[in-house]
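In: only geometry, no sequence info:
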């Protein structure tokens, strides 16, 4: 039986790591009797898998899959010299990894799993025992690229069923920022011109679109969509032949994060604004894309300021 490890990672802000971050920590374990190990290694591995079902027309359901590897870094902690044994005692090894800057965020859903793990492997060659591992799962947030750095405007026009061409509703709106961090708030302003003869209302909400992508020369895509709980709001009634100015603040949960830099999944968010008119006029809507996450340039200075020194820097500093 291999020793159980205690894997400690420094600088885990709010329980996660950031792409491009230098990861430092220690591995601790105890040996109770002289043991021969061919090697003791620590690895940082990130990979993703997706799996979903599609049913082509007049065909049976097909299960489609895809996978990719984002990072695999290995560090050797111990290699014996000759017949060297690992003697009984408490052992502690420092480690250091530099994460790539273009990896996606962690994901855990039914169709897709993107995860990052630190493994400590004790390798032994023998008839019954070969090797065993200790594992620590570490959430990672990837950097995101904004769809726009400026406020974004949008417009909705809804013409009602009428012989009067001016019987319509117009919504002109603006979102102050389209690239936001988890925990931020979206500020939405709208001018609603109701030139119709009916009362209407405006519904706004934050919605998500997750696209899962299979492998192959002609990959299939599965799109999962829905609204984010707690973000839906409907305006007061907007009377016929009136103009109303609306303001709305939409909260962004700390757990929301756009998924980019992956070939198996794309995770997107949009602000959906809907004009709701009574039957039989129906609805009209606009969906404004936003990106949730950290931009590389705004986060690099924070990482450099907050992270502890590397092991080599700490050693040099003590001399």
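Out: That came through, no problem. Given the structure is predicted, the values throughout are model-derived calculations rather than measurements. Numbers count the residues shown, from 1 in each chain.
In: switch to C-alpha atoms for all contacts and neighbour counts from now on
Out: OK.
In: Would you map the helices across the stretch 151-300 of the chain?
Out: 296-306 (DSSP state H, counting those that start in this stretch).
In: Would you state the strands of it in chain order?
Out: Secondary structure of the stretch 151-300 of the chain (DSSP state E, counting those that start in this stretch): strands at 152-159, 168-175, 179-180, 185-194, 201-213, 221-227, 233-234, 242-251, 265-276, 283-292.
In: which ones are touching residue 186?
Out: With contact set as C-alpha atoms under 8 Å, 6 or more residues apart in numbering, residue 186 has these partners: 175-177, 180, 249-252.
In: Return the members of those classed as buried.
Out: Buried members of the contacts of residue 186, scored by 16 or more other C-alpha atoms under 10 Å, are 175-177, 180, 250-252.
In: Let me know the closest of those residues to residue 141.
Out: Checking the buried ones among the contacts of residue 186 against residue 141 with C-alpha to C-alpha, the nearest one is residue 180 at 13.9 Å.
In: State the distance from the closest residue to residue 43 other than its chain neighbours to residue 120.
Out: Counting by C-alpha to C-alpha, 6 or more residues apart in numbering, residue 74 is the residue found nearest to residue 43 once chain neighbours are left out, at 4.3 Å. Residue 74 sits 10 Å away from residue 120, taking C-alpha to C-alpha, to the nearest Å as the criterion.
In: more crowded one of these two?
Out: residue 120 (25 against 14; other C-alpha atoms under 10 Å).
In: I'd say that one and residue 45 touch.
Out: No: here residue 120 lies out of contact with residue 45, judged by C-alpha atoms under 8 Å, at a distance of 11.1 Å.
In: check contacts around residue 119.
Out: Residue 119 sits in contact with 42-45, 133-136, where contact means C-alpha under 8 Å, 6+ apart.
In: Put this next to the previous one:
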């Protein structure tokens, strides 16, 4: 027994917290021998790290060779260390016995959401370390998942209607075959998972070419930015798609399409410089035959706190914030997490949505034991008795 067999517990059963919230936890271990070390501390770090590699070719002494370039970025949001015993110098000795050390950290109000991707991640680690002179340190890690709520009411763009018009003229062997006009209207620009987007779609086909189909979709794009060996990498994923049509030549068709925003993880990454997550609403018109397609897209915002006055009688299915009266509370950063069917994090294969990009082949595999998941019940904060030195 000893520190190696000890455990780190957090007061949140699923290890999930909101930005601006306090994290409380406890380090518990049973020591059976007298031990000496410089210090025992608990540390929290929150950081973004972006990394990928590319291959380049150069000529040296007339010979061509390939070398690897590392593209990186890194920034920190919190880095706090608290000593439980000892310090950075000297020697501290403990006697055999059971040790329980409570700790407490407050997350910054504006820290971004936790995120995992193939080219970068945002993580919040809590680490207990035994600092040993002239020996390797002993460490224990646990990861806290941080959610940064995104209030649609704070962004004026979310209340702005979206209108798109796609005009297309058709020719064959220099012969004008007429044109088509597709219009799409969305009532606002911001939605929450579970809400319904009422889309007005109209196609006026004045030409002699049939419109095969009209695709309406929401696309998620994640951009990774490197500052060391500058560059960008992007990942795109189709969240939802609805098809309408066909539209015969010389006809007009109108639809009212109800598109439900799927239950997706919402990432508030506005305070992160190097990872950006964005959503776009895309319209794609495909004519029949050899004629080229036409498309258009607009930005939409997927948040966690819905717009007041829009579908108030139909609340979103996904409730990431505490229910009840939030009057006087900064709803961008609630103080207590909503724990109704909360997603476990990390490393739970039953809920891969928490790691939306880790399964792609481009990603660097992360060992299953990279972090110790926090699954402890709420803490009682008992009194602590330490043997004398």
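Out: Received it, and whenever you're ready, just let me know what you need. Because the structure is predicted, anything quoted here is derived from the model rather than measured.
In: So what does the residue nearest to residue 43 of structure 1 match up with in structure 2?
Out: Mapped onto structure 2 by TM-score structural alignment, residue 74 of structure 1 lines up with residue 81.
In: by contact count, what packs against the helix or strand hosting that match?
Out: In this structure, residue 81 of structure 2 sits in strand 63-86 according to DSSP states H and E. Judged by 3 or more C-alpha pairs under 8 Å, 6 or more residues apart in numbering; DSSP states H and E, the packing partners of strand 63-86 of structure 2 are strand 39-60, strand 211-226.
In: Can you tell me which of these is most buried?
Out: Most buried of these, by mean neighbour count (mean count of other C-alpha atoms under 10 Å): strand 211-226, with a mean of 19.
In: ok, back up a step: could you check the angle the strand holding residue 81 of structure 2 makes with strand 39-60?
Out: Put simply, strand 63-86 of structure 2 runs at 170 degrees to strand 39-60, going by axes from the mean of the first three to the mean of the last three C-alpha atoms, to 10 degrees.
In: can you pull the buried residues of strand 63-86 of structure 2?
Out: Across strand 63-86 of structure 2, burial judged by 16+ other C-alpha under 10 Å covers 71-74, 77-78, 83-86.
In: So which of those residues is the closest to residue 179 of structure 2?
Out: Proximity of the buried residues of strand 63-86 of structure 2 to residue 179 of structure 2 (C-alpha to C-alpha) peaks at residue 71, which lies at 47.1 Å.
In: Aligned to the closest one, what sits in structure 1?
Out: Using TM-score structural alignment, residue 71 of structure 2 lines up with residue 64 in structure 1.
In: before we move on, what about residue 116 of structure 2?
Out: Checking TM-score structural alignment: residue 116 of structure 2 goes with residue 108.
In: How about that match, nearest residue that isn't a chain neighbour?
Out: Spatially, and ignoring its direct neighbours in sequence, residue 108 of structure 1 is nearest to residue 114 (6.5 Å; C-alpha to C-alpha, 6+ apart).
In: Figure out the helix or strand that the one you found lives in.
Out: Using DSSP H and E, residue 114 of structure 1 falls within strand 112-123.
In: What mean distance separates that strand from the matching residues in structure 2?
Out: Following superposition, strand 112-123 of structure 1 is found to deviate from structure 2 by 1.1 Å on average (mean C-alpha distance after the TM-score superposition for structure 1).
In: For the helix or strand just after that strand, give me the average deviation versus structure 2.
Out: Using DSSP H and E, the next helix or strand after strand 112-123 of structure 1 towards the C-terminus is strand 131-137. Following the fit onto structure 2, the mean deviation recorded for strand 131-137 of structure 1 is 1.0 Å by mean C-alpha distance after the TM-score superposition for structure 1.
In: relative to strand 39-54, how tilted is strand 131-137 of structure 1?
Out: Going by the same axes, to 10 degrees, strand 131-137 of structure 1 makes 60 degrees with strand 39-54.
In: Confirm for me that residue 59 of structure 2 is in contact with residue 65.
Out: Yes: with contacts counted by C-alpha under 8 Å, residue 59 of structure 2 reaches residue 65, the gap being 6.2 Å.
In: what's the distance between the aligned partner of residue 234 of structure 1 in structure 2 and residue 170 of structure 2?
Out: Per TM-score structural alignment, the equivalent position to residue 234 of structure 1 in structure 2 is residue 243. To residue 170 of structure 2, residue 243 of structure 2 is 22 Å away according to C-alpha to C-alpha.
In: Comparing these two, which residue is more hemmed in?
Out: residue 170 (17 against 14).
In: which residue lines up with that one in structure 1?
Out: Using TM-score structural alignment, the equivalent of residue 170 of structure 2 in structure 1 is residue 161.
In: Which residue is the nearest non-sequential neighbour of its match?
Out: residue 281 (6.2 Å).
In: which one in structure 2 is aligned with residue 281 of structure 1?
Out: Aligned by TM-score structural alignment, residue 281 of structure 1 pairs with residue 291 of structure 2.
In: If you count neighbours, what's buried in stretch 170-188 of structure 1?
Out: Residues of stretch 170-188 of structure 1 classed as buried: 170-171, 173-182, 185-186, 188 (neighbour count, 16+ other C-alpha under 10 Å).
In: Among these, list the two that are farthest apart in space.
Out: That would be 170 and 182, which, of the buried residues of stretch 170-188 of structure 1, are the farthest apart (C-alpha to C-alpha) at 31.5 Å.
In: what residue of structure 1 is the furthest out?
Out: Distance from the centre of structure 1 peaks at residue 163, with 48.9 Å (C-alpha atoms, centre = their mean).
In: Could you check how far that residue is from residue 196 of structure 1?
Out: 12 Å.
In: what do you get for residue 268 of structure 1?
Out: Counting by C-alpha to C-alpha, the gap from residue 268 of structure 1 to residue 196 of structure 1 is 34 Å.
In: Kindly report the same for residue 237 of structure 1.
Out: For residue 237 of structure 1, the distance to residue 196 of structure 1 (C-alpha to C-alpha) stands at 13 Å.
In: which one of those two has more residues nearby?
Out: Higher neighbour count among residue 237 of structure 1 and residue 196: residue 196, with 23 against 12, using other C-alpha under 10 Å.
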